[in-house]
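Visitor: Predicted model follows, preceded by the sequence.
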Amino acid sequence: MNKTITGFSKLSKSEKIDWLVNNYFSDPQSAKIVIEQYWNSDKKLQQLHDEFIENTITNYYLPFGVAPNFLINDKVYTIPMAIEESSVVAAASKAAKFWFDRGGFKTEVISTEKIGQVHFTFDGNAEDLDIYFSHVIKQKFFDQSKHLTTNMEKRGGGILEIELRNKTDVLENYYQLHATFETMDAMGANFINSCLEQFAKTLKQEADKSLTGNLNIVMSILSNYVPNCLVRAEVSCKVEQLTEDTNISAQEFAEKFVQAVRIAEVEPYRAVTHNKGIMNGIDAVVLATGNDFRAVEAGVHAYASRDGKYSSLTHAKIENNIFTFSMEIPLALGTVGGLTKLHPLVKMALELLGEPSAKELMEIVAVAGLAQNFGALRSLTTTGIQEGHMKMHLMNILNQFEATPEEKVTLVEYFKTNTVTHSAVVSEIEKLRR
């Protein structure tokens, strides 16, 4: 079999599938059935999905769930979440319900600046370049990108600042144009990258006329590190209000919770898992609303390392008998552009949230992350995380063994009072089927 091919992208969808199943699968017909059963019966809708990316052969489904009862700045939300991991939506919903009667979540967008850079080399005199940038060419960057910025400026956004940064101390002849942008309700990647490429074109053309030395553009690209695109979320209440349905007192729970967060602040091995739990909530909402969860992940984890050591994104304290749990996190999100007007479920998710602005979406997403972390830490410091997680995982195990509806009812009832493990579930299924 020939597992390489020339001109694959030029084949029709059916031709791509035929080549794929015949060259890579032991049972081509079964593989083809799996691929085709996930197609949408609405041909227009399927074509829309086919055109989101290249070489599409089918759709990959993720569960799209909702977590109700989120009180954010005195407004009630039901938050959409797209994720495959069991217990995430349940934990978020439970945390939302817990804080609903304790004042809810409070949020604040601190800043919304985004960053883009033109990376270039210059082997001439650094002082000459600095003077040339400040007194000659800087304004030309703004002027010659006007055709790109006019509409964004009408909405209140645009280019905020452009700096020349000398990085020759870390890499020979290396300089940057470091630009900050405001993109309003758009994530702004295309806008930023277009502006940067115009800056690079202007820089190369003008510098070649006026500077002594070789100036070469390396690349022009936005940054997913957005430490000045920040949102804060927090919850707080009196310690005695932290009543739990466990045998731990409110005071002991608060103290253990704060200690658990402090451990994540100082221990990177714990911090990575701690922050992953936060991202369970954040990624699920980012994905449901058609935003770039990979960009968000990269920026968030870089922010967690901003002081030179990877640390917790959340913080907790007890002061004057008040428990406070909070987080500041960088989130570059958009509610216009991209998939927001194309993907039917994305449109539905945004309508469910009340057609939020980008700032409001930042607040909602941050809250989802904080709620997820609260839920995880509450379990870890009381009953342990496996009890709840494995009960949520029970249905996955039952589906794996193709349990009937009657078997599911019986086994779900049984495991309400028994520990869920894979072997225990298998054992009970076998007993039922004897």
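Guide: Cool, got the structure.
Visitor: Please count neighbours and contacts with C-alpha atoms only from this point.
Guide: OK.
Visitor: What are the contacting residues of stretch 317-329?
Guide: Stretch 317-329 is contacted from outside by 230-239, 254-255, 258, 300, 303, 313-316, 366, 370, using C-alpha atoms under 8 Å, 6 or more residues apart in numbering.
Visitor: and the gap between residue 59 and residue 51?
Guide: Noted for residue 59: a distance of 11 Å to residue 51, by C-alpha to C-alpha, to the nearest Å.
Visitor: related to what we said a few turns ago, which of the contacts of stretch 317-329 fall within strands?
Guide: Among those, DSSP state E puts 230, 231, 232, 233, 234, 235, 236, 237, 238, 314, 315, 316 in strands.
Visitor: What is the nearest of those residues to residue 80?
Guide: Among the ones in strands among the contacts of stretch 317-329, residue 233 lies closest to residue 80 (C-alpha to C-alpha), at 18.2 Å.
Visitor: Between residue 59 and residue 51, which has more neighbouring residues?
Guide: residue 59 (15 against 10; other C-alpha atoms under 10 Å).
Visitor: next up, a second structure to put side by side with the first:
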Amino acid sequence: MPNAISGFSKLSKSEKIEWLLETYFSDKENARTLIHQYWNTDEKLQKLHDEFIENTITNYYLPLGVAPNFSINNKLYTIPMAIEESSVVAAASKSAKFWLDRGGFKTEVISTEKIGQVHFTFDGDFEALQAFFKNIKPKLFEDTKAITKNMERRGGGILDIELRNKSEGLEHYYQLHTTFETLDAMGANFINSCLEQFAKTFIQEAEKQLDGELEIVMSILSNYVPNCLVKAEVSCPIEDLKSKDISNPSLFAQKFKQAVNIAEVEPYRAVTHNKGIMNGIDAVVLATGNDFRAVEAGVHAYASKGGRYTSLTHCSIEDNIFKFWIEIPLALGTVGGLTSLHPLVKFALEMLENPSAKDLMQIVAVAGLAQNFAAVKSLTTTGIQEGHMKMHLLNILNQFEATAEEKEKIVEHFKTNVVTHSAVVEAIENLRG
């Protein structure tokens, strides 16, 4: 068992690597080679990557793929996707092509409010707290002018500050609940800076004007943004759903709708259903330098807003029209953070023609809807494994270190045979005699 190390963060990069190698690896040279293989040969670029986080030793790569042919509000996009899971990019591309000749994707941004809160406790009279808040609210705005002036110049800033009484759930607990407009920035640093100034002003004024003990607990933005909403949908006459793998469009539409309805009422299915949506969303969020963990947390909270976890997508059949849509909260940015630092993020954003935050919200929502359409379509027609395992075939062959010649022969074999892990293993063994 290794001993604890003191002052690790103060070591140089090479010293950190040597300590790791000496402490954890039996084949030190192989581990060292692997670390070096993933370094960028451009020293300036590698230094940039080293400074994104702390204690960097090397880079961890994910594939960056593209899904073309997305018609969004009658404009064509090729969408970048960073993800390691087989079939996600293929499924998105297939959905894009399917809907390209059926009207494409229609989207709208419903609202763009973001939220931050100052959490505090107060053991005095609530009515006195209300009067105090009303009195100092203008000063809260005034004291953040230095922080908000640039954002306000662009049309954003602090929208409102509310005092919220949460003492029914937790004794003496209250909030300064604040809404923000951060335009093309995700705005985390901006929001948190404003909140910390609110807290400073609030406690200073409370000491002078308020009877009772008031204590600031914390000041932090919320990743739950139910008023930062975007909607994406597809629709067409039922007969237009007919395609190579949909011979009976009416039956397909009914079965598809039933599958979505199941995800609306059954949480066990809803979780997997929504995970598929997030395959598409996370891949674009990551490729464009945004925070996919924040998006995941906010989206899944939104899926539970009615008190029960449910599907993020919905389907209707009315007057012979098939309609499939998603409405989700997405707090995204196209300026600041990694968007101005990571070269591949800049590349991805340029590919999307340098979208605004609102544009990106719509593109990301479409990626999630497309992914979900492909998954539910497969589930209700051929089954999910046929397409997924064919895409996964090369991963299995790489696990067995198949040669180029072996790959060619086995891929050809499985063009007419069902792909399973055991079937691939058997094919490799038969080929190798």
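Guide: Here it is on my side, so go on. Everything numeric here is computed off the predicted structure, so don't read it as measured data.
Visitor: Just give the TM-score of the two.
Guide: The TM-score (TM-score structural alignment, normalised by the length of structure 2) is 0.99; 433 aligned residues with a C-alpha RMSD of 0.8 Å.
Visitor: coming back round to it: which among the contacts of stretch 317-329 of structure 1 end up buried?
Guide: 230-239, 254-255, 258, 300, 303, 313-316, 366, 370 (16 or more other C-alpha atoms under 10 Å).
Visitor: Check what contacts the one helix or strand residue 204 of structure 1 maps to and list those residues.
Guide: Assigned by DSSP states H and E, residue 204 of structure 1 belongs to helix 189-210. Taking contacts as C-alpha under 8 Å, 6+ apart, the residues outside helix 189-210 of structure 1 that touch it are 116-118, 137, 140-141, 144-145, 148-149, 181, 183, 214-217, 220-222.
Visitor: Can you show me the helices along the stretch 301-433 of structure 2?
Guide: 343-351, 357-379, 384-399, 404-413, 421-431 (DSSP state H, counting those that start in this stretch).
Visitor: The longest one vs structure 1, mean deviation?
Guide: Average distance between helix 357-379 of structure 2 and its aligned residues in structure 1, after superposition and using mean C-alpha distance after the TM-score superposition for structure 1, equals 0.1 Å.
Visitor: next one: the third one
Guide: On the superposed models, the aligned residues of structure 1 are on average 0.4 Å from helix 384-399 of structure 2, with distances taken as mean C-alpha distance after the TM-score superposition for structure 1.
Visitor: Which stretch of structure 1 lines up against that helix?
Guide: Mapped onto structure 1 using TM-score structural alignment, helix 384-399 of structure 2 spans residues 385-400.
Visitor: Next, the buried residues of the matching stretch.
Guide: Result for stretch 385-400 of structure 1 [16+ other C-alpha under 10 Å]: buried residues 388, 389, 390, 391, 392, 393, 394, 395, 397, 398.
Visitor: Please apply the same query to stretch 189-208 of structure 2.
Guide: Buried residues in stretch 189-208 of structure 2 (16+ other C-alpha under 10 Å): 190-199, 201-203, 206.
Visitor: Check stretch 116-131 of structure 1 too.
Guide: Buried, per 16+ other C-alpha under 10 Å, within stretch 116-131 of structure 1: 116, 117, 118, 119, 120, 121, 122, 129.
Visitor: Now do the helices in the stretch 1-150 of structure 2.
Guide: Under DSSP H, counting those that start in this stretch, the stretch 1-150 of structure 2 gives helices at 13-24, 28-37, 43-50, 88-100, 126-143, 145-153.
Visitor: Quick one: closest of those helices to residue 247 of structure 2.
Guide: The nearest among those, by C-alpha to C-alpha, is helix 88-100 at 14.4 Å.
Visitor: how far off strand 229-237 does that closest one point, in degrees?
Guide: Relative orientation of helix 88-100 of structure 2 with respect to strand 229-237: 60 degrees, computed using axes from the mean of the first three to the mean of the last three C-alpha atoms, to 10 degrees.
Visitor: so how much does helix 88-100 of structure 2 differ from structure 1 once superposed?
Guide: Looks like 0.1 Å for helix 88-100 of structure 2 (mean C-alpha distance after the TM-score superposition for structure 1).
Visitor: okay, that helix sits on what stretch of structure 1?
Guide: So helix 88-100 of structure 2 sits over residues 88-100 in structure 1, by TM-score structural alignment.
Visitor: what's the answer for stretch 182-194 of structure 2, then?
Guide: Against structure 1, stretch 182-194 of structure 2 falls on residues 183-195 (TM-score structural alignment).
Visitor: Count the neighbours of the residue nearest to residue 345 of structure 2 when sequence neighbours are not counted for me.
Guide: With sequence-adjacent residues excluded and distances taken as C-alpha to C-alpha, 6 or more residues apart in numbering, residue 345 of structure 2 is closest to residue 288, at 5.0 Å. Residues lying near residue 288 of structure 2 (other C-alpha under 10 Å) number 28.
Visitor: So residue 288 of structure 2 sits against residue 340, correct?
Guide: No. In terms of C-alpha atoms under 8 Å, residue 288 of structure 2 does not count as a neighbour of residue 340; the distance is 10.3 Å.
Visitor: Spit out the residues that contact these two alike.
Guide: With C-alpha under 8 Å, 6+ apart as the test, residue 288 of structure 2 and residue 340 both reach residue 346.
Visitor: coming back round to it: any chance you could list what contacts the match of helix 384-399 of structure 2?
Guide: With C-alpha under 8 Å, 6+ apart as the test, stretch 385-400 of structure 1 has contacts from 86, 87, 376, 379, 408, 412, 415, 419, 420, 421, 422, 425.
Visitor: With stretch 261-271 of structure 1 instead?
Guide: Counting by C-alpha under 8 Å, 6+ apart, 274, 309, 310, 311, 312, 313, 314, 315, 316 sit against stretch 261-271 of structure 1.
Visitor: For the second one, give me its contacts.
Guide: The one in question is residue 309 of structure 1. Contacts of residue 309 of structure 1 by C-alpha under 8 Å, 6+ apart are residue 268.
Visitor: picking that back up, now, among the ones in strands among the contacts of stretch 317-329 of structure 1, which is nearest to residue 161 of structure 1?
Guide: Among these, and counting by C-alpha to C-alpha, the member closest to residue 161 of structure 1 is residue 230, at 18.0 Å.
Visitor: measure the aligned residue in structure 2 for the closest one to residue 129 of structure 2 for me?
Guide: Correspondence of residue 230 of structure 1 to structure 2, assessed by TM-score structural alignment: residue 229. Noted for residue 229 of structure 2: a distance of 33 Å to residue 129 of structure 2, by C-alpha to C-alpha.
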